Every structure is written in C-alpha cells, then in structure tokens.
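Asker: sequence first, then the predicted structure:
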Amino acid sequence: MNRIEKIMEIERFKELTPIQKAIVERKNKNRDCIGISSTGSGKSHAFFMTIFEKIDLEDKNVQAVISAPTRELAYQLYERCKKISDAFGIKTKLVTGGMEKNTSTIQAQIIIGTPGRMKDLFIQENVLRLDTAKIMIIDEADMTLEFGFLEDIDQILSHMDKKIQLMVFSATIPQELQPFLKKYLYEPEWIQISTDEEYQSDVKHLLISCKHKSYKERLLDVLPCINPYICLIFANTTNQASEIADYLREHNYDLVEIHGGLESRERYKAIKAIQSQKKSYIVASDVASRGIDLDGITHVISCGFPKDINFYIHRAGRTGRVNRDGMCIALYQENDRQAIRSLEKRGIVFDQKDIKNHQIVDLKARTKTKKEDPIEIEVKKITNKKTKVKPNYKKKQREEIDRLRRKKRREMIRNDIKRQQKERAIAKLKEK
C-alpha cells in the first residue's frame, strides 16, 4: 500500500475528488503548481497527499511548510494533518499567534502556521528553521492577499531555498495576486476545476425579505422554521456577528460565536466547540467562511450580502458537501438588490420565500395591474374630449372611434406579420 492509499484508508475516502485526483496524478510532481477550486472541494487533502509522498521519515528537519491566513484555518489544517502524520510517525507542529512563546528551537518535519507568526519565529527570533523546507503550500491565497499577509510570505520566501517547490491553492486568483505568483513560481502548472467537475450537491438558495425588520429580528422568524443539524449564520462585520449572537442568546439560542473580534482564548474555545459539533448554531463573520470545515452543515443563513459577492458563494459552499443537499437562506433589505442581481448573473437561482405561521412558504406573486389596451386609451381621449355639442355629434364620434380602431388594428397586424417574417428568416439561417 502506497502513502496515498494509506491516507485514503485513514480518512475513509472511497474515491478522490477532482482537485485531489488532478494534483495526485500530475506528471511532474516537483513542478510549482496553482490549484484553483471552490470551497469544500478537497484542496487540503490534495496538498496533504503531495507532502506525505515527499517526506523523508529519517530527516527530522522541517521539510514542508503550510501557510494559512488565519489561526482558525491553521488550527483546522493542523488537526486534519496530525491525524495522518501520527499514522506515519511524522512530527507536525502548529505555529500561530496567541500561543505561548517558546524560546527553544521548534523541531518538526511539517510546520503549519500563520504568516506573521512563522515570519517572527523564523527571521526575528531564530527558533524556527524554515530554510530546510523543500516544499511550501500557500493555502487560501486570495484571503492571504486580502488580509494583508502577502508581505509576510514574501519575507519568509526571501530567506528560503530558491529551489523550493511552491504550491498555491485558492478558490479564486485575483489580479492583485499575479505579481507575487510571477515573482516566486517558476513555470507553474495551473490546475483549475470548474464547478461542473466539482462534487456539487443540490443547494437551494432562498431569498427572504426582512421587510420592516432588522436582520437579527428577521432571523428570529426564520430559525423556528428550520430543523438544522448545524446552521451557520453569517454576518458581514465582526460587530454585526457579535450583536446577532447576543440577540439570539437573549432569546434562548445556544450557539457558538466565531469572528475576529474575539480574544485568542475565546476563539480557541469556539473552534473546539465547533469541532465537537455539540452546538446546532454557529454565528460567524466571513473570516470563518473558509475556516469552518464540517460535513454536517445543513443550513447557511446570510444576514445581508458581503461587499465581495464571492464571499456569498464561499458561504453557500459550507453546506451541501459531498453530494448532500443543503439550504442557503439569504435575508435581504432594499440595499441588497444589486448584490442579488450580480449573483443571479453568476448563475445563482434564488427562490423568493416568505414566513407564514412558522413555515417557509412561497412568496405570493404580486397581482399585476391589468395593462390597459392602448386603443381603448385613445378611445377615452376621444370620448372625454370637451367639444361644443353639435347636431349628430355622437354619430361623428362613433365614426372617429371606428376609424381609430381600424387604423390601430392594421398597425398591430402589420407589426405581427413583420415579427413572424423575422422569426422565419432567423430559423432559415439556423438551418443553413
């Protein structure tokens, strides 16, 4: 049994996802690589498999470095990686901010950490030797860029072996990331998995108007209508996440709160609580939209839409994992309509819903006002015309109305004939 087969056995994988298969089956496994695939497609295990194939069990120096933009992401990668590394007898170490300072030299074959903390320990404090590494993974590269950590990565790489193999993984590759990629990656292999190829389940997108209520008030209407295994509730800011969490607790909802506004100790406890899957409700900001990796998320609720609509797609990617069904509910106000239109152009199909008697129901279609016949509008103008009454005026009025109706009808028939002729001409062109 080779190492990849053993990893699949440890993780009980029946088959590889498309991104994993593409990475594992590369012809030149020493070549730099850029892997693009959506949230929940299995990118983490794709680079784990690459690393574990390369690790020399006899060499106790740092051989592989994995960078994640947030502590939460780094911690979750560490938990997943350690399960595998323990089975192989490989030492893995987590390096993030908020941990107790260690003045002794850190020794491990795989280092997983945040850019800032790794830079400090490597360059400033000299207790972490990353210069021996043969491969470095930059996970969630777009978030690394967005949170301003690319400079730390830049400094780390400037002190590492110039021949180090770099693998960059992300859901998107923004234009602003291109200069970094050109600087450090040598003729990289691009592997992009389209949505059609990914393991996509049936995720329903529901739109529910807040009407006159705030997001948190409307949330209280929605929650009794669903019966989630785990429901992930997203806010657009840390303050909003904190307010929503406090508001739900006041209404007796037992939940986990996770966002950048928490102290390190609170965030660590929140991650532990999330991993235990003992709470049905998680209130989070977008920092967690890629960091919470649970199979049991059945519902995602967005309280409004993020400025970057890509984050809505990442939110939705938290549910419906590995061909399971999921529900993504978006609570919206009038100022969210532009975001909704943008997402619809991207292919998201929203179902308009409402809340009635603690149930999510179809929104009643607005009764359209009957469009008045343009001919009858003109007729009214004639009949309402204020003219001096003359003998036989009614007869003359009827004749004028009759002429008008004949004229308008002829125009309608001509326009209809032109339309049909155009349709026939187009059909003939298509046949040719």
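Answerer: That came through, no problem.
Asker: rest of the way, CA atoms for contacts and neighbours
Answerer: OK.
Asker: grab the nearest non-local neighbour of residue 93.
Answerer: Nearest non-adjacent residue to residue 93, counting by CA to CA, 6 or more residues apart in numbering: residue 111, 5.1 Å away.
Asker: my read: the one you found touches residue 66, true?
Answerer: Yes - between residue 111 and residue 66 a contact is recorded at 6.2 Å, counting by CA atoms under 8 Å.
Asker: neighbour count for these two, which is higher?
Answerer: residue 111 (26 against 23; other CA atoms under 10 Å).
Asker: state the distance from that one to residue 154.
Answerer: Plainly put, residue 111 is 17 Å away from residue 154 if you go by CA to CA, to the nearest Å.
Asker: swap in residue 189?
Answerer: Between residue 189 and residue 154 the computed distance is 21 Å (CA to CA).
Asker: could you do residue 196 as well?
Answerer: Counting by CA to CA, the gap from residue 196 to residue 154 is 34 Å.
Asker: residue 191: what secondary structure?
Answerer: Classification of residue 191 by DSSP: H, G, I helix; E, B strand; the rest coil places it in strand.
Asker: now do the same contact list for it.
Answerer: Residues near residue 191 by CA atoms under 8 Å, 6 or more residues apart in numbering: 19, 22, 23, 33, 34, 35, 36.
Asker: tally up the residues packed near the last one, please.
Answerer: It stands for residue 36. 22.
Asker: and if you look at the third one?
Answerer: Using other CA under 10 Å, residue 23 has 21 neighbouring residues.
Asker: one more structure, for comparison:
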Amino acid sequence: MNFKELTIKPFIKQALDRISFKKMTQVQEEVIPLALKGESLIVKSQTGSGKTHAFLIPLLDQLDPDEQKVQAVITAPSRELANQIYEFALELVGEQNESIRISRFVGGTDKERQIDKLANQQPHLVIGTPGRIFDLMQANALWVQTAKTMVVDEADMTFDLGFLAIVDDIASRMAENLQMMVFSATIPQQVAVFLNKYMTGPKEITIEPKQVLTDQVENYLIDIKGINREEMVYNLLTMGQPYLAIVFCNTRSYADELSEFLKSKSLKIATIHGGIPPRERNRLMKQIRNLEFQYVVASDLAARGIDIPGISHVINTELPKDLEFFVHRVGRTARNDLTGMAFTFMGPDDEDAIESLEAKGIEFTEVKYSKGELKKVDNRNRRSDRKNTQEQVQDPKVKQLINRAKKAKVKPGYKHKLKQEIKEHKRSVGRRKNKMRARQERKK
C-alpha cells in the first residue's frame, strides 16, 4: 500500500515524500487505518518494522492546532527512544507548521525551564519518558487530562525498567474514552494486566517478522572457552576496518572494564549505558552520529534505544539474559541495504541459549580466530554432539549402563552392545514421552 492512498493532511504527505517514504511496511498498513478511526490497539512488532511512523502519522493527522491544549501523549522507556520519536515527529511536521507544538520531556534536561515554558503554553503533542512527564504533572505544569490519545512505546521494556506503575499514574489522569495504542515486542503478564485496566475490546495486531535477521548480516559464533574475551574483542575490532562497530555487554561494570582495556590498547572508545550522566550521554551520541568515534561499547539500553546509522560490526561479548535482546543487538547492523557482520561469543553454559536462537530461525556460522583471520570450524555438529553426550550422561539409566560396562571384564563387542542398550533405552523414553503428550492433548 502506498502512503499517497491514505486520507491524511497534505503536510504529512509532503513530508513523507520529502524523506522518500513511498510504500508502507506491514505494521503501517495494519495500524494506520485503524488508528485514524480512533481504535485502541495492542501491537506486537519487532524493532525496525516501521512502528514509530505507524503511530506518529495518525497522531499528527488528528491534532488540531487551534485547540490550545495537550491532545496526545507518547511515552518511551528511555531518553534515546524519546529523542528518536521526537526527531521523527519534527521531520513529519516540517518547518512550515509552527502552529503544531511538539514538546519533548526527558530526564537530564532543565525541569524548571520546562515548567516556566508550560506556564505560558501547553504543547499539542507530548513525547517523553514516564518519570519526567509525571514530574511535570505533579508540579501542575503539564496538563495531560485533556489528551484524547496515549501511545505506550516499547511496553515490555517499560515494564523491565520499572516504569509501568508511572505510566499507570499518567494514564489514570486521562479521559475514560481515551484511545490507547500500545507497541511492544512481547506482552508480559504484568503488561497485560495494565492493558485490561484501560482498554476494552482493543484490536490486536501481531506482525511476525518475515526474517529474524536480514540475509545481509554475516552472523558468526565464536567459542570463547579458554580465550580472553577482551583480547578477542580487540582482535576483531582491529582485524578489518569497521565503519562503526558497537560492542554489547550485559552489565555497566563490564562495559566500563572493557572500555578501559580497549582504551589501554590506544582505541578511541565511546561508552554508552544507563550509568553515564545524561549530558555526557547526549554529547557522546552527537559525536557518534558525527563519526567522531569508530568504536562504541554499550549496554542493552542502546540496543533498543539508539538508532545509529552506518553500524558495520556488532560484537556480543555475552549472550543477553533475555534472548529477545539478541535480535535488537544484531539488528543494529545491515540496515538500509548495507551489509554487516555480527560476532557472538559462546561460553560453556550457552549451549541451550544458542539452540533457542537457532530454533527461532537464526543461523550461525561457527568460526575461530587464528593469526588475524577467521576460519570456519570444520565439525558443524560438534555442539549438538556434545549436548547429546551431556544429556545421555545425565540420564540415570544411561549412567547405570556405563558404570556396569566399566566394572565388567572387557569382552569383544561390549562397546557395540552398550551403544545398542543406550539406543533402545532412549527409544523407550521417547515412546513414553509421546504417550504422555497424547494423553495431555486428549484432556484439553
């Protein structure tokens, strides 16, 4: 579907044409017509699917510049996400539409100055983090009670970061007939409870990704057992010439530790995580976008909250605890028809996590680093073979058979006999499991 087919205000169509937006993505096709009708929506969609414009276009179309009050509120769980939405909104409004007032309220900015400005004039559209929006509401400076529409972006991340209760406080001040649109990669139980409180019969839209990762990503797996992680990161960063490389860590402390190590190797590093003061973080982000840094070390906050153009390399020093973040991390590269490389370090306890990612359709090429080059690991089944062996040893019956064989006198063909007994035992276990599943299905 083409954007020109939409019945929306001319200035939005002009802006879309100016930024070369022609055809809608799937989420835009499904969301925009319903949102324009005032429907409340629950949308499950991955990052990078075009969801930001899916809610901005109908919101901006419905704004009335003549009404001097707040008409819509968008919450985002991080400053970076809020800033990104704000920039997209300004881009759609254009310089000629000064009558439409859009305000951004995030932590780390001058709250007193914002209060003074709000005393003179309320914005039409509010975009910000839940904490700062609520602070301004408590100061009786921001009046969201008049809003007809509320968007909660990245609802699962909002919950993960502990902001859902604040979003609840904001929504509770709004009208009963509020149009609410919620966007999230997943819908945890606590988020579902929140939605039931404010939404009656919402339309639910689920956008299944056609590909978990684009074919333009070369997705490599490196077994890190017995290898120094920091040295490996340095080797990968200096092996080629990354246009822009982002290195992900699970914790702030490790991000700081790795940054210091890489700096000691004379690399210019930008470190981005929730512990970096807001002003410094904003300054670093501007420098990164201006290509003053070639290497960025970041926490998962950056995976969901930062859209840096031109990332050519991604390195996962650890698998994220929440595997959903893996796609957000690797999805930072190979955008806008460019190619990208992603390296994921695998430790001894990561077998199950890697298998879970593979079950989602993510394909890895296992490699090892040697003398400045990456070499493909020959035995593709090594990981699955090792896992099967581990599972067998954990089975009490298999343990008994192996122990009995060890104690018995060695006779010709005993190894073959042992393998046959283990195989028959596994078949028997499999048959029992299938019968149990069948019984459970019949009870449903």
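Answerer: Yep, that arrived. Owing to the predicted nature of the structure, the values given are computational and were not obtained by experimental measurement.
Asker: out of the contacts of residue 191 of structure 1, which is nearest to residue 403 of structure 1?
Answerer: Residue 403 of structure 1 has its nearest neighbour among these in residue 36, at 67.4 Å by CA to CA.
Asker: state the distance from the corresponding residue of structure 2 for that closest one to residue 38 of structure 2.
Answerer: Using TM-score structural alignment, the equivalent of residue 36 of structure 1 in structure 2 is residue 44. Computed as CA to CA, the residue 44 of structure 2 to residue 38 of structure 2 distance reads 18 Å.
Asker: which residue packs closest to the aligned partner of residue 280 of structure 1 in structure 2, ignoring adjacent ones?
Answerer: Aligning on TM-score structural alignment places residue 280 of structure 1 opposite residue 294 in structure 2. Setting aside the residues directly before and after it, residue 294 of structure 2 is nearest to residue 244 in space (CA to CA, 6+ apart), at 4.8 Å.
Asker: for residue 187 of structure 2, see how far away that neighbour is.
Answerer: Counting by CA to CA, the gap from residue 244 of structure 2 to residue 187 of structure 2 is 33 Å.
Asker: likewise residue 398 of structure 2?
Answerer: In this structure, residue 398 of structure 2 and residue 187 of structure 2 are 41 Å apart, going by CA to CA.
Asker: now do residue 44 of structure 2
Answerer: With distances taken as CA to CA, residue 44 of structure 2 is found 8 Å from residue 187 of structure 2.
Asker: go on, residue 127 of structure 2?
Answerer: 22 Å.
Asker: of these two, who's got more company?
Answerer: Legend: neighbour count by other CA under 10 Å for residue 127 of structure 2 and residue 187, higher for residue 127 (25 against 20).
Asker: who's in contact with that one?
Answerer: By CA under 8 Å, 6+ apart, the neighbours of residue 127 of structure 2 are 73, 74, 75, 76, 82, 85, 86, 102, 103, 104, 105.
Asker: now with 7 Å?
Answerer: For residue 127 of structure 2, the contacting residues are 73, 74, 75, 82, 86, 103, 104, 105, by CA atoms under 7 Å, 6 or more residues apart in numbering.
Asker: and the match of residue 280 of structure 1, how many residues sit next to it?
Answerer: As a burial measure, residue 294 of structure 2 scores 18 neighbours (other CA under 10 Å).
Asker: re the thing from before, quick one, which of residue 196 and residue 154 of structure 1 is more surrounded?
Answerer: Legend: neighbour count by other CA under 10 Å for residue 196 of structure 1 and residue 154, higher for residue 154 (15 against 7).
Asker: show me what that one lines up with in structure 2.
Answerer: Residue 154 of structure 1 maps onto residue 168 in structure 2, by TM-score structural alignment.
Asker: how close does its match get to residue 113 of structure 2?
Answerer: 26 Å.
Asker: the residue nearest to residue 224 of structure 1 when sequence neighbours are not counted - how many residues pack around it?
Answerer: Leaving aside its sequence neighbours, residue 224 of structure 1 sits nearest to residue 358 (CA to CA, 6+ apart; 6.3 Å). Using other CA under 10 Å, residue 358 of structure 1 has 13 other residues around it.
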